[in-house]
Structures are given as structure tokens and as C-alpha cells.
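# coordinates only, sequence not included:
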């Protein structure tokens, strides 16, 4: 292109020298009046849209097909953020930039939902651009909320409405009371005025590594922390007697959630005998020493 332009300019100069002249308003300079080309603009996803697919699927611009949140979907983008300019390496799972983005998304999710997503059958995902897009200069990340099947089942659940204010308008109920099957394996959410043997008491943030959390020794540490959560929930003394008042059932984040930044363990109190009332704030009469 440069060589072609130089040859053309030489031709024009020769024409001027032979006395042909230029039309009115033409100065004979081919390049000085060209407008500058606009800066290249990369693809950036939108907020306040929903997606048929959850997680890191379809992050490419060519695959980006958001749908109305009234249609069936598995994820909802509530915010789009940007990685700091100082982040040069791709923010893969487990890296600090991805965990920082997760913390930003977590904060945004509370305002969007009207509560803590960890207390309902919901999930939070950070979705960065593909590695190819990153190499091309993309620095965005999506904050995606989604639904899960239950406190036990992390599988995605389809929605047909936005999650905006979902935890204040009751469209996504918070975890509550549970009745387990005879084998003690499957938990069914039931009203607290029906017989049940377990109740969601709250969460805590673990400081264990993933390896220690999921090892056998991690169960004991998790149980001790859940007993603290249960004592606060039931308003009983946080002393050595809590373990005689209640057992505990705990649910860890998935490995994918962990690598994004989730360190939350969910705790259920567990009773040897069924009850038909909530233990919340009930004190020692609701949670006596067994």
C-alpha cells in the first residue's frame, strides 16, 4: 500500500509540472484531508440480560446471544466490570484478579437480590473473556447469577424471570427447614411448622485450603465452626454444650466455585428428634441439651 501511494503521488506531481492544474477546491494533496479512522472497539457484553447457558460457556462475541429474562435461561448478567490495567496475565481460576472480580460481583449481587445469594438456592459466577479475546485486549468480566436445584444439588435450574429483588419479593425463598429421607441422604425443603429434623442456620467463611477442607480432618474443623453458627442462630450459649444440643450438616462450595473465590460453607443444624417449629432465636428451650 505504501509503495502504491508513493507512485501515485509522483504521478500527480508530474501532472502539476506539465501545467494541467487542479479543479477548484482541490489542492493536489491526497492524504492531508483524510479523516482519522476510528479506534477499534472490542466486544463487551451487556448487563441486565439473561443467557440460555451458564458459566464460562459462549463467552465469544460470535456466540453471544442473550435472551429476555422472561424466556428460559440459566444465567443472568447483573453487572459487567473491568480487570485493572495492571493485570497482564489471563485471570484463570484461582488467580487473585479473578477472586477480586468475584468479590466485586458478590457485592453487586446483594443489591440486585436484596439479600445474600448464599442463603437461597442460587449461584454466582464470574465470567471473563476467552483467552483469545484477552490476547486481543478484552478486559471485561461478567457477574452472572443463576439458580441451583437445591442446597444439596448444585446442578443448574432454569428460570423464566429476572432475579432482581428475588430475595425480598419471595420469588426465590431462603433456605429453611428440611426433612431427610430414612437413609438421611436426601433433604426435602418443608415448612417449619411441619415435622423436620434439620434447619438452615447460616454460613461461615473458611480459612482452610481446598485440600484441607475436603480431607477427613476438615470435617472436624467445619463441624466446630458450624456449631458456632448454630449457637448464634438459636441464641444459645456458645460453649462446650452446643455439641450436645445439635448436630451439624455442612455443604462446601464446588471446586469451580472455590477457584473463582467462594469460601462459604453452609450449615444446617441437625436434631435427633423431629420438631414442628423453627429453632431460630428460640434459646435453650428450642434447642435443649439432649
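Thanks, I have the structure now. All of these numbers come straight from a predicted model, not from anything done at the bench.

# drop to CA atoms for contacts and neighbour counts, all remaining ones
Fine.

# Count the residues that sit near residue 7.
10 (other Cα atoms under 10 Å).

# how close does it sit to residue 17?
16 Å (Cα to Cα, to the nearest Å).

# Ok, residue 248 next?
95 Å.

# quick one: which of the two has more around it?
Each of residue 248 and residue 17 has its neighbours counted (other Cα under 10 Å); residue 248 has more, 22 against 10.

# so what's the closest residue in space to that one that isn't next to it in sequence up against?
Of all residues not flanking residue 248 in the chain, residue 269 sits nearest, at 4.7 Å (Cα to Cα, 6 or more residues apart in numbering). Going by Cα atoms under 8 Å, 6 or more residues apart in numbering, residue 269 touches 198, 199, 200, 201, 227, 230, 246, 247, 248, 249.

# Against that first model, consider the following:
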């Protein structure tokens, strides 16, 4: 039986999974992202591959291919990771060739992690059955992916979907980008204002309890989300926006975003453009599903 080994490269850890072609994961795990460089990364990937294949030999199965989800501006044809990321040593050379040489010459595919998250949700997740959708991932910054007619739209430099650079808010005479208004960054502003540390979850709690600074900062976050999502909808008129990242796990976030969008729509009379927004289904496993989908079907 042919199975596939999937790696999701992250700045802190590398997740991996073994799956059949239907996306049924047999085993999952992770290892800390090596700091030493590419050779160490290849050693760790090789260790995982050899351990998995040893187990599969007893079951008369084999690893038939390697699927990789990676940060950066990925060129899926050449296997080169452009741009910058939290793993600097993976950039600027034929990454897939190096991995294939280390993993017994197996075929290796690679795709950008944001695109993987979108395609994972499109394949078997919250966007299953749709052809046009946008994935918006809200973490430290804002990232995402655009899928048109079932295929990722990449742009001329593989940077399409970098929504975090949208201008969404104003601070004095300065316009602020969407990425600058995430809850991670709003929590940093709260600490700078008050001297009290808080993460995004705590900032939501403080706002609910009536803390004035927290209320204002959370409101800025919701306004930025509403404006950013409207800009996407105006540009692409997409069927669906799938919201990922830590905030998607909080059930109150999407309803609060809708409240601000409806208010903006009433003021400007374009309520017909309010998009359908749903939370991602797979969470931090979406990249694994998407990388496998890319390996098998693109």
C-alpha cells in the first residue's frame, strides 16, 4: 500500500504525518525546528522517514512520496523557496532536490503554508464543495491565500494573498496595516499603555470586564477585521472566506466581526457584499491536508 509522508515546516516546530491518498492520517508527530541549518533539517527529516518506513515494512506498505508545506514565496515548479521566513536557511536553492536526495530519491512536492491551509480546507474542510474561496489566517500578522476556480492564484512573484499589508485603520496621522492590528499586536499596545502584560485571550477578557483601554483596543481589532474582509470581498467577490489562526477558535469572534461589517454596510449601502465567513475546520492540521492535496492533485 502506498502512503505519503507530509512535513509542515514552522518557525518553532516541524509537524509530520503519514497518510493514504484519501487524507486518513495513520500517525502524526513533530520535532523542534533545527536552528543549526539545512543539513540538520535534512537529518531530522531523514530520521523520521527511516523510522516510519521501518514500521511500514512490517505491514507491507511503503512511502511513495514526500509532501512539504513551507513558509516563504514557494515556486512549486523549481522547488525553490523565495522571500524570507522564520527558517532562513531553507531559502534560495532547490529545496525539493535536497530533500529527495536525503529521502531515498522519492518524489518531493512543496507548497506555501498559507496556500496549503487554504487547499486543505477546500479539499476536505470548511470550504469543501466550493470553487472560489479565500483563506485568511490571523496570528502575529495576517496572511492568506486566494483560490479561484479550484486553483491557487499566486501572482507574478508568488506573493498573492499577503493581505496583512492592507491599510485598515488610523492612528493619528498614520494609516495602520491590517497585520499591525492583530490581537497579538493589540495586546502589546495594552502592555505599553498600562504596564500590565496580557496576551490576546486576556485582552478579550479584560474588554468584557469593562477595562477601558482593552475595550478600545479590541474594538480597533474588530474594525480592522471588518475593513480588511470587506476589501477582500470587494476585490474578489468570493463565495467564502475561511478564517484561521488562533482567533478562529473563539466562537464569539466571527459574530462580532459581522456586527461591524453590517454597521459599515448600512452606512455605505453595500450590504449585499457582506461575505460568508466561517472558521477553519482543521486548525493546525490544515497545512498537512493541503500539502498532501498539492502532492497528489496539482
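All right, it came through fine. Note that the structure is predicted; figures quoted are calculated from it, not measured.

# Quick TM-score on the pair, please.
Superposed pair, TM-score by TM-score structural alignment, normalised by the length of the first structure: 0.26. Supporting alignment: 126 aligned residues with a Cα RMSD of 6.3 Å.

# Pull out the buried residues from the helix or strand where the residue nearest to residue 248 of the first structure lies.
Assessed by DSSP states H and E, residue 269 of the first structure sits inside strand 264-275. By neighbour count on 16 or more other Cα atoms under 10 Å, the buried set for strand 264-275 of the first structure is 264, 265, 266, 267, 268, 269, 270, 271, 275.

# Next SSE downstream of the helix or strand encompassing residue 7 of the first structure?
If you go by DSSP H and E, residue 7 of the first structure is part of helix 2-17. Remark: after helix 2-17 of the first structure, the chain's next helix or strand is strand 49-51, criterion DSSP H and E.

# so how many other residues sit close to residue 142 of the first structure?
27.

# Wasn't it part of a helix?
No: under the criterion used here (DSSP: H, G, I helix; E, B strand; the rest coil), residue 142 of the first structure is strand, not part of a helix.

# do you know how far it is from residue 105 of the first structure?
With Cα to Cα as the criterion, residue 142 of the first structure and residue 105 of the first structure are 8 Å apart.

# Touching both of the two, which residues are there?
79, 126.

# Just give the number of residues close to residue 145 of the first structure.
By other Cα under 10 Å, neighbour count at residue 145 of the first structure equals 27.

# swap in the one 3 residues further on?
Residue 148 of the first structure has 17 neighbours, counted by other Cα under 10 Å.

# just checking, it touches residue 75?
No: at 10.5 Å, residue 148 of the first structure does not count as touching residue 75 under the criterion of Cα atoms under 8 Å.

# Distance check, the closest residue to residue 186 of the second structure other than its chain neighbours against residue 207 of the second structure.
If the residues on either side of it in the chain are set aside, residue 186 of the second structure comes closest to residue 217, at 5.9 Å by Cα to Cα, 6+ apart. Residue 217 of the second structure is 8 Å from residue 207 of the second structure, where distance means Cα to Cα.

# And residue 259 of the second structure, by the same measure?
17 Å.

# Who has more neighbours out of the two?
Shown here are residue 259 of the second structure and residue 207; by other Cα under 10 Å, residue 207 has more neighbours (17 against 14).

# ok, that one to residue 75 of the second structure distance?
43 Å.

# And the helix holding residue 7 of the first structure, what does it pack against?
Using 3 or more Cα pairs under 8 Å, 6 or more residues apart in numbering; DSSP states H and E as the contact test, no helix or strand touches helix 2-17 of the first structure.

# which parts of it are buried?
Of the residues in helix 2-17 of the first structure, none is buried (16+ other Cα under 10 Å).

# quick one: the closest residue to residue 203 of the first structure other than its chain neighbours from residue 142 of the first structure, how far?
If the residues on either side of it in the chain are set aside, residue 203 of the first structure comes closest to residue 266, at 4.5 Å by Cα to Cα, 6+ apart. Residue 266 of the first structure is 25 Å from residue 142 of the first structure, where distance means Cα to Cα.

# Kindly report the same for residue 157 of the first structure.
From residue 157 of the first structure to residue 142 of the first structure the distance is 19 Å (Cα to Cα).

# before we move on, what about residue 127 of the first structure?
Taking Cα to Cα, one finds residue 127 of the first structure at 5 Å from residue 142 of the first structure.

# cool, residue 248 of the first structure as well?
35 Å.

# swap in residue 98 of the first structure?
In terms of Cα to Cα, residue 98 of the first structure sits 11 Å off from residue 142 of the first structure.

# Same check on residue 2 of the first structure?
42 Å.

# Does residue 250 of the first structure belong to a helix, a strand or coil?
strand.

# List the contacts of it.
With Cα under 8 Å, 6+ apart, residue 250 of the first structure has these contacts: 222, 223, 226, 265, 266, 267, 268.

# Please convert these to TSV, extending it with distance to residue 214 of the first structure.
Output for the contacts of residue 250 of the first structure, formatted as TSV (distance: Cα to Cα, whole Å):
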residue	distance to residue 214 of the first structure
222	10
223	13
226	15
265	12
266	14
267	15
268	18
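
# What is the nearest of those to residue 187 of the first structure?
residue 268 (10.8 Å; Cα to Cα).

# how much space between residue 234 of the first structure and residue 187 of the first structure?
21 Å.

# and if you look at residue 214 of the first structure?
Applying Cα to Cα to residue 214 of the first structure and residue 187 of the first structure gives a distance of 21 Å.

# before we move on, what about residue 225 of the first structure?
Taking Cα to Cα, one finds residue 225 of the first structure at 21 Å from residue 187 of the first structure.

# what do you get for residue 135 of the first structure?
45 Å.

# Have a look at those two and say which one is more surrounded.
Shown here are residue 135 of the first structure and residue 187; by other Cα under 10 Å, residue 187 has more neighbours (18 against 13).

# and the nearest residue to that one once chain neighbours are set aside, what is it in contact with?
Spatial nearest neighbour of residue 187 of the first structure, excluding adjacent residues (Cα to Cα, 6+ apart): residue 180 at 4.5 Å. Going by Cα under 8 Å, 6+ apart, residue 180 of the first structure touches 186, 187, 188, 196, 197, 198.

# now, which of these sits nearest residue 49 of the first structure?
residue 188 (31.6 Å).

# burial of residue 48 of the second structure, as a residue count?
19.

# Report the next helix or strand after whichever strand or helix holds it in sequence order.
For residue 48 of the second structure, the host element (DSSP H and E) is helix 38-58. Toward the C-terminus, helix 38-58 of the second structure is succeeded by strand 62-70 as the next helix or strand (DSSP H and E).
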